[in-house]
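**Q** Got a predicted model here, sequence first, then my questions.
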Amino acid sequence: MDTLYTDDQIFIPIISDYGFKATFGNETNTLFLRKALQALIKTETPIKEVKFDKNTFEGLTQDSRSGVYDLACTDENDNHFIVEMQYGEEPYFVQRMKFYSLHKFNAMVKKGKFDYGTLTKIYCVAILANTILPYKQYHTLANLRNELGELFDEQMTFVTIELNKFELQEADCQTDLEKLIYTMKTIHTVTQPIQFPQFWNEEWLKVAIDELDSRKMTPDERASFEMVVARNAEAVKAENKKIAEIRLADKVHIVQNLLSQTDFDLEKIAKIADVTLDFVKNIQQKLNSEK
């Protein structure tokens, strides 16, 4: 998913700020959000209504550093949902998910009279454009478990979708989860209406797809969208630079440790750190000059 939007596309990508807000964040019609959440957490129980939590993550709802867009809402049973869309690289996304979930958990725990048995569930959903987890499956559900893999607690559930791992074709998509991920991964690649999958006529998907149709945009909406695209491109560029700097610093640290604590030859150190021999020599020279 190198390019999120080009001029010949009919539909705006869901995995963009504009697309995410128009679909998952559609407060006028929550049908798509409710069906999507139900599919993502793999429950047969319909979510009848959702209420958006306006102030839950004040100052955190949009992280322009890497094009991350978060949504928080609760259903009719007061179960909490946090959705994070990530199309840039995010080395510490698991820590981000824990931070969001624990922030929500702490907000639920009130001072004074309190019964932990009344705590409702928290679902933290991360939808990632890239592959990050070391698993083959594109959909991962995680709870707190013991050393035998047995369920210890399910009050907090982490849901991860890695779009790059999803390889099903249109004809193979049978479940709502498969239809959802197929739509998220391909909607912005459609250039002709004849390419529409049959299941895009299902009401919940149709609601979202209609919101993504660039042909229905007013001039003001078009201008707003183009501004968002430009801003996000700069944000992703800046974040990629930061990530590259972090990775470089990590490699420097590894090489420095190996040079000071082992008797490995320089070529072996270069191989371990996954850097060039010249990279190792330069660090060695710098360390020697500082002695």
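**A** Received, thanks.

**Q** going forward, measure contacts between C-alpha atoms and count neighbours the same way
**A** Fine.

**Q** State the three-state secondary structure for Leu33.
**A** helix (DSSP: H, G, I helix; E, B strand; the rest coil).

**Q** quick one: it from Leu144, how far?
**A** For Leu33, the distance to Leu144 (CA to CA, to the nearest Å) stands at 26 Å.

**Q** cool, Asp7 as well?
**A** For Asp7 relative to Leu144 (CA to CA), the value is 45 Å.

**Q** Have a look at those two and say which one is more surrounded.
**A** Leu144 (14 against 7; other CA atoms under 10 Å).

**Q** Remind me which helix or strand that one belongs to.
**A** strand 139-145 (DSSP states H and E).

**Q** Skip ahead from that strand and say which helix or strand is next.
**A** Immediately after strand 139-145, counting by DSSP H and E, sits strand 151-162.

**Q** alright, now check it against this:
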Amino acid sequence: MLSKFINPFTDFGFKKLFGEEANKELLIDFLNQLLPEEDQIADLSYQANEHFPRTPEERKAIFDLYCENQDGEKFIIELQRAKQKYFKDRSLYYSTFPIQEQAEPGKEWKFRLKSVYTIGIMDFLFEEEDDEPEKILHRVQLMEVETCKVFYDKLTFIYLETPKFTKALNELKNHFDKWLYLLRNLEQLQSRPVELQERVFNRFFDLAELAKYSPIEKKAYEASLKNYRDLYNVMETAKEEAKEEGRLEGRIEGREEGREEGRTETLKNSVHGLLKTGLLTDEQIAEALNISVEQVREFKDEK
């Protein structure tokens, strides 16, 4: 069955639904479900998403969305499609850009900062084995270890583990649940559920309906969807091949050289497949295949 609505986890879909000034009410409504009551957003403006380091040798950062609210507080919003080894490190690194950019010239500046929020909408789980399998939303701040009291409340990391959300329509209890249901199920829907008839969701469905797109927009979406599916399929294939390699190694005695050659060829093909998607860094590919970044780069050079 052909999809009626776009996939919000594609790059095109995410930015179409949440990244346009004319439709910023959708992003505001969604973000307010992730924030505590005292930090609710009344208005926001989109900022340039490409940020440069202090020297040419350092690495720049490109955010999916970068916004500023009515109080000048900064919001980095990232759609994370694939797990990577240093995911938390990356979040912290990204947060340093809006912090440093607040510095004012001259000696009068007293280092007073506006709050910075880094928000990760994840299409994967932090850990496969989880002590809190029902905990979807994570809010993280610096705290004093012994007392567990918040030490600094102007730097907040918010992570949303969307694969954990499995509720059906008749199980939705609040606005947060409705947003999660849409993120997880939008592409499979063929009509607008009666449970999701609020004005903000009607606007969301209007934007998501493929029939309303121009031929150019449809082509851009199809390319983005292909990248998303290629990424998913290659990663799933890599996982299955890794499992099969493990099973074969458990059944076969000896012939170490042959098994190692076979495993190397499998990994090489998986690396090249992931590279073709153009969506992952070398570090993300290494994490997905459980190999080193150096191995990824060696396979890349052999292409």
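**A** It's in. These figures come from a predicted structure and were not determined experimentally.

**Q** close enough to count as contact, Gln80 of structure 2 and Phe126?
**A** No. Look at Gln80 of structure 2 against Phe126 with CA atoms under 8 Å: they stay out of range, at 11.3 Å.

**Q** Please, where are all the helices along the stretch 1-150 of structure 2?
**A** 11-18, 24-34, 87-100 (DSSP state H, counting those that start in this stretch).

**Q** Who are the packing partners of the shortest one?
**A** Think helix 11-18 of structure 2. helix 24-34, helix 199-208, helix 215-251 (3 or more CA pairs under 8 Å, 6 or more residues apart in numbering; DSSP states H and E).

**Q** Ala230 of structure 1 -> structure 2?
**A** In structure 2, Ala230 of structure 1 lines up with Lys226, judged by TM-score structural alignment.

**Q** burial count for that match?
**A** 13.

**Q** what does Ala238 of structure 2 give?
**A** 21.

**Q** pretty sure it contacts Ser270?
**A** Yes. The pair Ala238 of structure 2 / Ser270 is scored as a contact, 5.8 Å apart, by CA under 8 Å.

**Q** hey, what's in contact with both of these two?
**A** Listed contacts common to Ala238 of structure 2 and Ser270 are Leu289; contacts here mean CA atoms under 8 Å, 6 or more residues apart in numbering.

**Q** Quick check: the gap between Val94 of structure 1 and Ser289 of structure 1.
**A** In terms of CA to CA, Val94 of structure 1 sits 39 Å off from Ser289 of structure 1.

**Q** neighbour count winner among the two?
**A** Neighbours per residue (other CA under 10 Å) separate Val94 of structure 1 from Ser289, with Val94 holding more: 15 against 8.

**Q** Matching the more buried one against structure 2, which residue comes up?
**A** Under TM-score structural alignment, Val94 of structure 1 pairs with Lys88 in structure 2.

**Q** got it, and Asn29 of structure 1?
**A** Using TM-score structural alignment, Asn29 of structure 1 pairs with Asn23 in structure 2.

**Q** Could you do Leu205 of structure 1 as well?
**A** By TM-score structural alignment, Leu205 of structure 1 lines up with Phe201.

**Q** quick revisit: so for Gln80 and Phe126 of structure 2, which sits in the more crowded spot?
**A** Regarding Gln80 of structure 2 and Phe126, a neighbour count based on other CA under 10 Å identifies Gln80 as having more, with 19 against 15.

**Q** need the contact list for the more buried one.
**A** 120-124 are the contacts of Gln80 of structure 2 under CA under 8 Å, 6+ apart.

**Q** How many residues are close by Tyr111 of structure 2?
**A** One correction, residue 111 of structure 2 is Phe, not Tyr. With other CA under 10 Å as criterion, Phe111 of structure 2 counts 9.

**Q** That one touches Glu101, doesn't it?
**A** No. Between Phe111 of structure 2 and Glu101 there is no contact under CA under 8 Å: 11.5 Å.

**Q** Mutual contacts of those two, please.
**A** With CA under 8 Å, 6+ apart, Phe111 of structure 2 and Glu101 have no common neighbours.

**Q** quick one: Ala211 of structure 2 and Ser3 touch, right?
**A** No. Judged on CA under 8 Å, Ala211 of structure 2 makes no contact with Ser3 at a distance of 10.0 Å.

**Q** Pull up the aligned stretch in structure 2 for the strand holding Leu144 of structure 1.
**A** So strand 139-145 of structure 1 sits over residues 137-143 in structure 2, by TM-score structural alignment.

**Q** Off-centre distance for that stretch?
**A** Centroid separation for stretch 137-143 of structure 2 versus its chain: 17 Å, with CA atoms, centre = their mean, to the nearest Å.

**Q** Repeat that for stretch 281-291 of structure 1.
**A** That offset, for stretch 281-291 of structure 1, works out to 40 Å (CA atoms, centre = their mean).

**Q** residue in structure 2 matching Leu277 of structure 1?
**A** Using TM-score structural alignment, Leu277 of structure 1 pairs with nothing in structure 2.

**Q** Tell me, how many residues neighbour Arg251 of structure 2?
**A** Counted with other CA under 10 Å, Arg251 of structure 2 comes out at 7.

**Q** next one: Gln155 of structure 1
**A** 14.

**Q** show me the contacts for the counterpart of it in structure 2.
**A** Gln155 of structure 1 maps onto Lys154 in structure 2 when the alignment is built from TM-score structural alignment. Contacts of Lys154 of structure 2 were listed using CA under 8 Å, 6+ apart, and they are 113-117.
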